[in-house]
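Engineer: Curious how this folds, go ahead:
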Amino acid sequence: MNTAEDRAPAPARGAERLTCTLDELVARASVLAAAGSRRILGIAGAPGAGKSTVAQAIADSLGGQAARVGMDAFHLANSVLAAHGSRDRKGAPDTFDPWGYANLLRRLKTNNEPVVYAPVFDRSLEESIGSAVPVARDVPLVITEGNYLLLDAEGWRESREQMDEVWFLDIGDGERQLRLRRRHEAFGKLPEEAEAWALGSDQRNADVVASTRERADLIIDLTHAPGETPAQA
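Structural biologist: So this is what the prediction gives:
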């Protein structure tokens, strides 16, 4: 039986809600990939909702038809955050470079260059690495994922304009916070530190993300077929 914390709020009017499997999402993404010109699919959700895992699974399933580019690669560097006094809030909207992200998506959408090289965020380093993800001109679908794809703020709005669809992954707070604690511990935090981060900074960011959900094209309750492993990122 679901607890109150695991029951997701009702979707906003006009937002389509879909309960589906990962295979069904792959099928939807394949339609975008076959549209005839470059399409960009956004996958949004709160920290720990499974965005990275789902985006990568779809990209892997579509093979050369899709490439994955993450919003997290536009984290400001730790040295910049330290200078701003915001190192302990890393992950909040103002600790990213949304204009840089918007400009990358614009380059990907116009698709005028033989190859666009996107950055990637390395969780083990807690820093971004530039020019790490090549996206060739003949790749029809770019999948991008992150917390703030639907945020109504400067830079983020310009990013959203480049996306053809945005899907919002919905998940109860109990499971999501458990995933976050496990992830923080896997990357070196002590259990008490992992819990403090998951229930503190991560939760504050999750509350911001939840307020953007009604702007999605599709709100997704992802189910898992037998033998499938639930998304972990």
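Engineer: going forward, measure contacts and count neighbours with C-alpha atoms only.
Structural biologist: Fine.
Engineer: Help me confirm that R204 is found in a helix?
Structural biologist: Yes - assessed with DSSP: H, G, I helix; E, B strand; the rest coil, R204 lies in a helix.
Engineer: Quick check: it vs W197, distance?
Structural biologist: Note on R204: its distance to W197, by C-alpha to C-alpha, to the nearest Å, is 10 Å.
Engineer: The two: which has the busier surroundings?
Structural biologist: W197 (20 against 17; other C-alpha atoms under 10 Å).
Engineer: Let's verify the more buried one: helix, strand, or coil?
Structural biologist: Here W197 is recorded as helix under three-state DSSP.
Engineer: now swap in R17 and tell me
Structural biologist: R17 is classified as strand under three-state DSSP.
Engineer: ok, and what's touching the longest strand belonging to the chain?
Structural biologist: When the chain is parsed with DSSP state E, its longest strand is strand 127-136. Residues from elsewhere that reach strand 127-136, judged by C-alpha atoms under 8 Å, 6 or more residues apart in numbering: 67, 69, 73-75, 77-78, 114-122.
Engineer: what's the farthest-apart pair in those?
Structural biologist: Farthest apart among the contacts of strand 127-136 by C-alpha to C-alpha are N78 and P114. That separation is 32.0 Å.
Engineer: Looking only at neighbour counts, state which of the two leads.
Structural biologist: N78 (17 against 10).
Engineer: Hmm, the more buried one is touching R87, no?
Structural biologist: Yes - between N78 and R87 there is a contact under C-alpha atoms under 8 Å: 6.5 Å.
Engineer: got any residues that touch both of the two?
Structural biologist: Joint contacts of N78 and R87 (C-alpha under 8 Å, 6+ apart) do not exist.
Engineer: Just the buried residues from the contacts of strand 127-136, in PyMOL please.
Structural biologist: Per 16 or more other C-alpha atoms under 10 Å, the buried members of those correspond to this PyMOL selection:
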select buried, resi 67+69+73+74+75+77+78+115+116+118+119+120+121
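Engineer: and for comparison, fold this next one:
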Amino acid sequence: MIGQDMMRVCDLISSRRQVGVRTIVAIAGPPASGKSTLADNVVQSLNAHQSSAVPLATLVPMDGYHLDNRVLETRSLLDKKGTPETFDGVGFCKAIRGLQSTRHESFHPKFDRQMDLAIAGAIAVHPETPTIVVEGNYLLMDSDPWRTLADVYAATVFVSPTLEELKSRLQRRWIKHGFDPKSALQRATTNDLPNAELVIRESRKADLTLNQNYTEFRMRYAF
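Structural biologist: Prediction:
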């Protein structure tokens, strides 16, 4: 299924490629939906047959714009990490809009899950790279600041398994990070799952929606 989904996303990007400006693509979805893996695979596929040292596509994840844990602590938000208010949403949207310009190289932060912090300047975007894939939970949220990028995205993708599947994946994620099954389930149900429900409920319709059991391919306008 991952391979088929990747091919569908690549086909969508090809059909929406912009002429004379960067093609910026959004891959959104709730936590543990598989959007990060999908986005990474899409970028790897787009770069697989490049003939120069300049990447044809670069991945810029929203997670790099997490607020630092020390900031979250001062705002009593550390236990809510991952919710919209725990990101520099305005800074993220400004940076993504800035990627429309190809006049100079730009640098973006990357989130290190093991260290639980963002690393500044870890992602370089070459000025000649024509396609940017942006990945994150809130990219299609119909609220500010996220919706200010609606006119920036040439194509949008939404990945959303069922809530039961998300619950299972989120619990396994926390177990992987050292929590016992009971504590992992509590972390999943008290913070991550409500975030997932928010993303599913408040996100705008995407051009391509990928679900657990089926794939719906809906284009906003003709190729």
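Engineer: before we move on, back to that, overlap in contacts of R204 and W197 of structure 1?
Structural biologist: Joint contacts of R204 of structure 1 and W197 (C-alpha under 8 Å, 6+ apart) do not exist.
Engineer: Which ones among the contacts of strand 127-136 of structure 1 map onto strands?
Structural biologist: A67, V69, V115, V116, Y117, A118, P119, V120, F121, D122.
Engineer: mind putting the residues you listed in TSV, distance to H224 of structure 1 included?
Structural biologist: Shown next, in TSV, are these (distance: C-alpha to C-alpha, whole Å):
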residue	distance to H224 of structure 1
A67	23
V69	24
V115	35
V116	34
Y117	33
A118	31
P119	30
V120	28
F121	27
D122	27
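Engineer: Sort out which one of those residues lies nearest D170 of structure 1 for me.
Structural biologist: Distance to D170 of structure 1 across those (C-alpha to C-alpha) is lowest for V69, with 20.7 Å.
Engineer: So what does the closest one match up with in structure 2?
Structural biologist: In structure 2, the residue matched to V69 of structure 1 (TM-score structural alignment) is V60.
Engineer: Nearest residue to its match in space, please, no chain neighbours.
Structural biologist: Leaving out its chain neighbours, the residue that sits closest to V60 of structure 2 by C-alpha to C-alpha, 6 or more residues apart in numbering is V134, at 4.9 Å.
Engineer: I'd assumed that neighbour was in a helix, is it?
Structural biologist: No - with three-state DSSP as the criterion, V134 of structure 2 is located in strand rather than a helix.
Engineer: mind checking what it lines up with in structure 1?
Structural biologist: Across the alignment, which pairs residues by TM-score structural alignment, V134 of structure 2 is matched by T144 of structure 1.
Engineer: One more: S168 of structure 2?
Structural biologist: Going residue by residue (TM-score structural alignment), S168 of structure 2 aligns to L178.
Engineer: Tell me how far that match lies from W197 of structure 1.
Structural biologist: 12 Å.
Engineer: ditto for V120 of structure 1
Structural biologist: For V120 of structure 1 relative to W197 of structure 1 (C-alpha to C-alpha), the value is 22 Å.
Engineer: Also I219 of structure 1?
Structural biologist: 26 Å.
Engineer: swap in P98 of structure 1?
Structural biologist: In terms of C-alpha to C-alpha, P98 of structure 1 sits 23 Å off from W197 of structure 1.
Engineer: Then W99 of structure 1?
Structural biologist: Taken as C-alpha to C-alpha, the span from W99 of structure 1 to W197 of structure 1 is 27 Å.
Engineer: Same check on N205 of structure 1?
Structural biologist: 11 Å.
Engineer: So for A102 of structure 1, what's the nearest residue that isn't a sequence neighbour?
Structural biologist: S159 is the one closest to A102 of structure 1 (C-alpha to C-alpha, 6+ apart), at 4.1 Å.
Engineer: Now name the helix or strand holding the aligned residue in structure 1 for V42 of structure 2.
Structural biologist: Taking TM-score structural alignment, V42 of structure 2 has I58 as its aligned residue in structure 1. Here I58 of structure 1 is covered by helix 51-62, with elements defined by DSSP states H and E.
Engineer: what does P55 of structure 2 give?
Structural biologist: Judged by DSSP H and E, P55 of structure 2 forms part of no helix or strand.
Engineer: Please name the nearest non-neighbouring residue to it.
Structural biologist: Excluding the flanking residues, the one nearest P55 of structure 2 by C-alpha to C-alpha, 6+ apart is T129, at 5.7 Å.
Engineer: Pull the number of nearby residues for the equivalent of A95 of structure 2 over in structure 1.
Structural biologist: Mapped onto structure 1 by TM-score structural alignment, A95 of structure 2 lines up with L104. Neighbourhood size, L104 of structure 1 [other C-alpha under 10 Å]: 18.
Engineer: Same check on the one 5 residues further on?
Structural biologist: Taking other C-alpha under 10 Å as the criterion, the count of residues near K109 of structure 1 is 20.
Engineer: Check L169 of structure 1 too.
Structural biologist: For L169 of structure 1, the neighbour count with other C-alpha under 10 Å is 21.
Engineer: Report the contact partners of A77 of structure 1.
Structural biologist: E127, S128.
Engineer: Is it correct that the match of V42 of structure 2 is in contact with E24?
Structural biologist: No - contact between I58 of structure 1 and E24 fails when scored by C-alpha under 8 Å: they sit 10.0 Å apart.
Engineer: Fine by me, we can end here.
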